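Visitor: no FASTA, just this:
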């Protein structure tokens, strides 16, 4: 899909606010995440019952949407950047979150992605509505998600510069993958580390080079 075809989705009728939470949506693609944990994030297997290695979580994430829609709005080819802050145990909530939405998104796609990543759209990301106590906001931005070999790279203007690579295993051709989990992002999580993890956004100044990272193939949907 070309950039022009994505922009042309402005013909889609504006959403009805009362319909939020009932609109069918789906996203397939890849998510990368880098947090301040010094070793692989314990939340993947403990499902938030074990605290982050530093006692609190600060993270950035990037989502590449290969195929997706929100109602009639096409989301395919768009990227999203996220900033997350969790004060303690993930399952206890009180999260703060912010989203950077691909500047190529149509108005309908932009609003739909805000609904998805704020949890209002329900479904896979519906837990955000419960866990996020403060949504810091959403902004349109140039969101670049690149893949070069095994390296994944997220660049969101001057706000997020991130790069993650899988942690090497005994067989260099095989990634280390935690499989068959109940993690909300997806059942199979590739163990990774950040070669660059810089955030300068919403008053946060974070540098997580060398810290924990994750790579996950996502297949999300809603509202159920």
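Guide: Thanks, I have it. It should be emphasised that the depicted structure is a prediction, and the values quoted were computed from it without experimental measurement. Numbers count the residues shown, from 1 in each chain.
Visitor: going forward, measure contacts between C-alpha atoms and count neighbours the same way
Guide: Noted.
Visitor: who does the lengthiest helix in the chain touch, helix- and strand-wise?
Guide: Assignment by DSSP state H gives helix 107-118 as the longest helix of the chain. Counting contacts by 3 or more Cα pairs under 8 Å, 6 or more residues apart in numbering; DSSP states H and E, helix 107-118 is packed against strand 57-70, strand 73-74, strand 95-102, helix 127-131, strand 132-141.
Visitor: want to throw those into CSV with distance to residue 163 and mean neighbour count?
Guide: Listed next are the helices and strands packed on helix 107-118 as CSV, based on distance: least, Cα to Cα, whole Å; neighbours: other Cα atoms under 10 Å:
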stretch, distance to residue 163, mean neighbour count
strand 57-70, 10, 22
strand 73-74, 27, 24
strand 95-102, 17, 23
helix 127-131, 25, 19
strand 132-141, 18, 16
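Visitor: Do I have it right that residue 153 meets residue 194?
Guide: No. Under the criterion of Cα atoms under 8 Å, residue 153 makes no contact with residue 194, lying 9.7 Å away.
Visitor: which of those two has more neighbours?
Guide: Set side by side, residue 153 and residue 194 show more neighbours around residue 194, with 25 against 21, by other Cα atoms under 10 Å.
Visitor: Got another one to weigh against that:
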């Protein structure tokens, strides 16, 4: 009989950027723009816990490559964690992100990953500023956003995606990811000026 899973939950500000065109067809259950998916993101936890381990104020990021659509699997993943996290917090976040603790979105995403790279622990600079938010984790991960510009007038657009059945977010502001970069052992890519989102999420098991 399996041991009961540790209860966890967190509320977090979330930034996401990937190699798809604005809006990201994955949010519409369509194939990725370029036939494969390379994505990055970070959650800055406002309040959260894993059992009795508090996670408030800690940022955890990711970068991943899937050779086809995400649901077709065979992905490569690296997890990046705020170096300020202590040993118990690091272990808790790695357990959550691996899907072993259950709960969305991680238990679904974990089924699509076949290679997990060594985690990276580095300083975090997370700037929440609406459609101009950004996050950097050491020299490894960088996501920076700006508003999508109207192609005729050049004026900034305000676009939202409402995804009631979405398991990563239900609602988000769609932006342009002027920077979407990972430089980690075993995973490197850069996709400027593609799809990005900023939102707040609540997860748990």
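Guide: Received the coordinates, thanks. The structure presented is a predicted model; accordingly, all values stated were derived computationally and were not measured.
Visitor: Show me what residue 65 of the second structure lines up with in the first structure.
Guide: Taking TM-score structural alignment, the alignment pairs residue 65 of the second structure with residue 85 from the first structure.
Visitor: Then residue 35 of the second structure?
Guide: Match for residue 35 of the second structure (TM-score structural alignment): residue 55.
Visitor: what sits against its match?
Guide: Applying Cα atoms under 8 Å, 6 or more residues apart in numbering to residue 55 of the first structure gives the contacts 87, 88, 89.
Visitor: how about the match of residue 65 of the second structure, what does it touch?
Guide: Shown in contact with residue 85 of the first structure (Cα under 8 Å, 6+ apart): 56, 57, 58, 59, 95, 96, 97.
Visitor: Please enumerate the shared neighbours of residue 153 and residue 194 of the first structure.
Guide: 162, 163, 164.
Visitor: Most neighbours out of the residues you listed, which is it?
Guide: Compared across these, residue 164 has the highest neighbour count, 28 neighbours, by other Cα under 10 Å.
Visitor: Tell me which stretches of the second structure form strands.
Guide: 8-18, 37-50, 53-54, 59-66, 75-82, 113-116, 120-122, 124-127, 134-137, 141-146, 159-162, 171-184, 187-190, 194-204 (DSSP state E).
Visitor: Quick check: which of the ones you listed is nearest to residue 24 of the second structure?
Guide: Across the strands of the second structure, residue 24 of the second structure has its closest neighbour in strand 194-204 (5.8 Å, Cα to Cα).
Visitor: residue range for that closest one in the first structure?
Guide: Per TM-score structural alignment, the counterpart of strand 194-204 of the second structure in the first structure is residues 211-221.
Visitor: quick revisit: Throw the helices and strands packed on helix 107-118 of the first structure into JSON lines and include distance to residue 180 of the first structure, thanks.
Guide: Below are those laid out as JSON lines (distance: least, Cα to Cα, whole Å):
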{"stretch": "strand 57-70", "distance to residue 180 of the first structure": "21"}
{"stretch": "strand 73-74", "distance to residue 180 of the first structure": "30"}
{"stretch": "strand 95-102", "distance to residue 180 of the first structure": "26"}
{"stretch": "helix 127-131", "distance to residue 180 of the first structure": "20"}
{"stretch": "strand 132-141", "distance to residue 180 of the first structure": "26"}
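Visitor: one step back: specify, as a residue range, where the longest helix of the first structure falls in the second structure.
Guide: The alignment of helix 107-118 of the first structure onto the second structure (TM-score structural alignment) spans residues 87-98.
Visitor: got the contact list for the matching stretch?
Guide: With contact meaning Cα under 8 Å, 6+ apart, stretch 87-98 of the second structure is reached by 50, 53, 54, 55, 60, 79, 81, 101, 102, 106, 107, 110.
Visitor: Tell me the counterpart of the third one in the first structure.
Guide: Using TM-score structural alignment as the criterion, residue 54 of the second structure maps onto residue 74 of the first structure.
Visitor: With residue 106 of the first structure as the reference, measure out to its match.
Guide: Separation of residue 74 of the first structure from residue 106 of the first structure (Cα to Cα, to the nearest Å): 9 Å.
Visitor: Likewise for residue 62 of the first structure?
Guide: As judged by Cα to Cα, residue 62 of the first structure and residue 106 of the first structure stand 19 Å apart.
Visitor: closest to residue 188 of the first structure out of the helices and strands packed on helix 107-118 of the first structure?
Guide: Among these, strand 57-70 comes nearest to residue 188 of the first structure, with 15.8 Å by Cα to Cα.
Visitor: List the contacts of the closest one.
Guide: Here strand 57-70 of the first structure has contacts from 23-37, 74-88, 109, 112-113, 145, 154, 160, 197, 199, using Cα under 8 Å, 6+ apart.
Visitor: One more: stretch 155-173 of the first structure?
Guide: 32, 34, 60, 81, 100, 141-145, 150-154, 175-176, 190-201, 213-215.
Visitor: now do 6 Å
Guide: The contact list for stretch 155-173 of the first structure (Cα atoms under 6 Å, 6 or more residues apart in numbering) reads 142-144, 151-154, 191-201.
Visitor: Stretch 130-145 of the first structure too?
Guide: Outside stretch 130-145 of the first structure, the residues touching it (Cα under 6 Å, 6+ apart) are 79, 93-103, 153-156.
Visitor: Tell me the one among these nearest to residue 42 of the first structure.
Guide: residue 93 (16.3 Å).
Visitor: which ones are touching the closest one?
Guide: residue 131.
Visitor: The one 10 residues further on too?
Guide: By Cα under 6 Å, 6+ apart, the contact list for residue 103 of the first structure reads 140, 141, 142.
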